[in-house]
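> take this sequence and fold it.
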Amino acid sequence: MLLELVNSTLEDVSQKQAIGVGALQGILDRNMESAVDWNSIERIEVMGIDEIALKKGHRDFVVVISAYVNGVLQVIGLLGERTKAAVAAFFRSIPKRLRRTVGVICSDLYQGFIGAAKAVFGKRVRICADRFHVAKLYREGFETLRKREWRHLRRTLSKADLKTFKNVHWLLRHRWADLNADERRILNHLFVRSPKLKEAYDACEALTAIYESRLSKGQGKRKLRGWMQRVTNRKLICFDRFLGTLNTHFEEITNYFVDRQTSGFVEGLNNKIKVLKRRCYGITNLTHLYQRVCLDLNGYARFGVET
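Take a look at the predicted model:
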């Protein structure tokens, strides 16, 4: 019966099994923990932290803290506040024997998460900023320049050129190596009319290449510093905000080069929770949400019948 909840709501299973919703919730309460059982965990090597919105319009944020436990991804905490104090309090609630086993914490660049991890774990734990969050930031800078250049070009281009460049923004989102000959010709045609856009595009390509190269942390630092200097020398002000982020979180960003750890598992879990939330038409009770997430992740392993 519990496994039916993996793909259904309480109300659906209640109608199918002719059991009251309250009774069904009682079964769930008796069989699923409402919080993590630290005694069942031997060590936590990699931890991830992110947030999702429980309601439409980015309201009622919930912090999702996950970890690989014995090779299995688990949710170890759902927090109703995304403040540094709330996250730090959760980290301190982890038993000391487990805190000593944490090696990496994957996070985005939200200062509350990073600050809490530093306050509790200090320098012993490597805080790794997700490369895809970093990529989003420098792509946002490039997109700002693209929009500004396009507004200018629309006033000066002929109708034929405007037709040629109609969907050029999609091409600019792809790497040069992934474009065919015709697409490259269109971009070259555009870059002749906007040299600054070409410089910014090349800068994005260069930064992506750094991330995809097999570099040590020291090599990664030197490459990033060189990139930052080139961008500054060329006065690509569209990256000014990103340069500020790089300077502020240089250690967390370059920690990626140690073992190329990303928050991919965190994002995958977030998507699973979002699907669960939509399937249940919203779950605002964090205890019930924790139970349902654990059931979705481990229900078949715990309650499935071997055939």
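
> only C-alpha atoms from now on, for both contacts and neighbour counts.
Noted.

> which residues touch the closest residue to residue 286 other than its chain neighbours?
With sequence-adjacent residues excluded and distances taken as CA to CA, 6 or more residues apart in numbering, residue 286 is closest to residue 78, at 6.7 Å. Applying CA atoms under 8 Å, 6 or more residues apart in numbering to residue 78 gives the contacts 62, 63, 64, 65, 286, 290.

> please name every helix or strand in contact with the strand or helix carrying the first one.
Translated: residue 62. In this structure, residue 62 is located in strand 59-69 according to DSSP states H and E. Taking 3 or more CA pairs under 8 Å, 6 or more residues apart in numbering; DSSP states H and E as the contact definition, the neighbouring helices and strands of strand 59-69 are strand 46-55, strand 72-79.

> can you put the ones you listed in a markdown table and add distance to residue 90?
Putting these into a markdown table (distance: least, CA to CA, whole Å) gives the following:
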| stretch | distance to residue 90 |
| --- | --- |
| strand 46-55 | 12 |
| strand 72-79 | 8 |
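
> Proceed likewise with the subsequent sequence, for comparison:
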Amino acid sequence: MNPEQVQALEDLFEKVPRLGAIYNLRWEATKIFDSAPNRAEASRLLEDWIAQARETELDWEPIITTLKNNREGILAYFEERKSSGPVEGLNTKIRVVLRRSYGIQSLTTLWTRVLLDVNWAAKKLGPTIAEIRSFVNQIQKHFSRCYT
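Next up, the predicted model:
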């Protein structure tokens, strides 16, 4: 941000302090995911973040509950720094294809639609899409043995 934007943001936070607290905690959470070197440090930093959130007296409990309920999965990110984002994206794309393909009776046609959409996504996602295509092909081979 340029200096004028920073000043405008600071002026806004003076008028709406709650918004400033939310903004700052949001960036603190981002820093944890960007800089925590390992699972143990991330765990400690997340606990500190939860304590800071509770001090604001804003209703952070839904977020804190989500963090606590999914603690192991969240901390697993810090072991290899990989997320399930690509898989979730593929799942969403397949759901969209299924909704658009209402009435298709051939499994081959359905898989062709999925592959066409995934191949188009390769232009946006880059080389990791090759792995997804391979996975989709393996699934197709498995299901082709089950259905005629």
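
> let me see the TM-score of these two.
Both chains were compared after superposition, and using TM-score structural alignment, normalised by the length of structure 2 their TM-score is 0.66; 118 aligned residues with a CA RMSD of 2.9 Å.

> returning to that earlier point: indicate which one of the helices and strands packed on strand 59-69 of structure 1 is closest to residue 119 of structure 1.
Nearest to residue 119 of structure 1 among these is strand 46-55; the distance by CA to CA comes to 15.2 Å.

> matching residues in structure 2 for that closest one?
Counting by TM-score structural alignment, strand 46-55 of structure 1 pairs with no residue of structure 2.

> stretch 246-254 of structure 1 now?
Under TM-score structural alignment, the alignment places stretch 246-254 of structure 1 onto residues 67-75 of structure 2.

> other residues contacting that stretch?
Here stretch 67-75 of structure 2 makes contact (CA under 8 Å, 6+ apart) with 39, 42, 43.

> what's the helix or strand for residue 121 of structure 2?
Taking DSSP H and E as the definition, one finds residue 121 of structure 2 inside helix 107-125.

> ok, the most centrally placed residue in structure 2 to residue 17 of structure 2 distance?
Of all residues in structure 2, the one closest to the mean position by CA atoms, centre = their mean is residue 85, 5.0 Å from it. As for residue 85 of structure 2, its distance to residue 17 of structure 2 is 33 Å (criterion: CA to CA, to the nearest Å).

> what segments of structure 2 are helices?
3-15, 17-35, 39-55, 61-69, 71-80, 85-100, 107-125, 128-146 (DSSP state H).

> got the angle for the fifth one vs helix 39-55?
For helix 71-80 of structure 2 against helix 39-55, the angle between stretch directions is 130 degrees (axes from the mean of the first three to the mean of the last three CA atoms, to 10 degrees).

> which one of the contacts of stretch 67-75 of structure 2 is nearest residue 144 of structure 2?
Nearest to residue 144 of structure 2 among the contacts of stretch 67-75 of structure 2, counting by CA to CA, is residue 39 at 41.5 Å.

> give the equivalent position in structure 1 for that closest one.
The equivalent of residue 39 of structure 2 in structure 1 is residue 217 (alignment by TM-score structural alignment).

> for that match, which non-adjacent residue is closest in space?
Of all residues not flanking residue 217 of structure 1 in the chain, residue 257 sits nearest, at 4.8 Å (CA to CA, 6+ apart).

> wait, isn't that neighbour in contact with residue 213?
No - shown here, residue 257 of structure 1 and residue 213 do not form a contact pair, counting by CA atoms under 8 Å, at 9.2 Å.

> quickly check the contacts of residue 78 of structure 1 for the two that are furthest apart.
65 and 286 (12.9 Å).

> so for those two, which residue has more residues nearby?
For the pair residue 65 of structure 1 and residue 286, the greater number of neighbours falls to residue 65 (24 against 17), based on other CA atoms under 10 Å.

> contacting residues for that one?
Taking CA under 8 Å, 6+ apart as the test, what residue 65 of structure 1 contacts is 47, 48, 49, 50, 75, 76, 77, 78.

> and for the nearest residue to the fifth one once chain neighbours are set aside, the neighbour number?
Closest residue to residue 75 of structure 1 apart from its sequence neighbours, by CA to CA, 6+ apart: residue 66 at 4.3 Å. Residues near residue 66 of structure 1, counting by other CA under 10 Å, number 24.

> from residue 276 of structure 1, how far out is residue 66 of structure 1?
Between residue 66 of structure 1 and residue 276 of structure 1 the distance, using CA to CA, works out to 16 Å.

> got it, and residue 137 of structure 1?
Summarising the geometry, the distance separating residue 137 of structure 1 from residue 276 of structure 1, computed by CA to CA, is 29 Å.

> the two - which one has more neighbours?
residue 276 (21 against 17).

> does that one lie in a helix or a strand, and which?
With DSSP H and E as the criterion, the answer for residue 276 of structure 1 is helix 264-279.

> other SSEs contacting that helix?
For helix 264-279 of structure 1, the elements it packs on are strand 46-55, helix 286-303, judged by 3+ CA pairs under 8 Å, 6+ apart.

> how about residue 54 of structure 2: what's its closest non-neighbour residue?
For residue 54 of structure 2, the nearest residue in space outside its immediate sequence neighbours is residue 60; the separation is 6.8 Å by CA to CA, 6+ apart.

> okay, now the one you found: neighbour count?
14.

> go on, residue 67 of structure 2?
A count of nearby residues for residue 67 of structure 2, using other CA under 10 Å, gives 17.

> and it, how far is that from residue 74 of structure 2?
According to CA to CA, residue 67 of structure 2 and residue 74 of structure 2 sit 8 Å apart.
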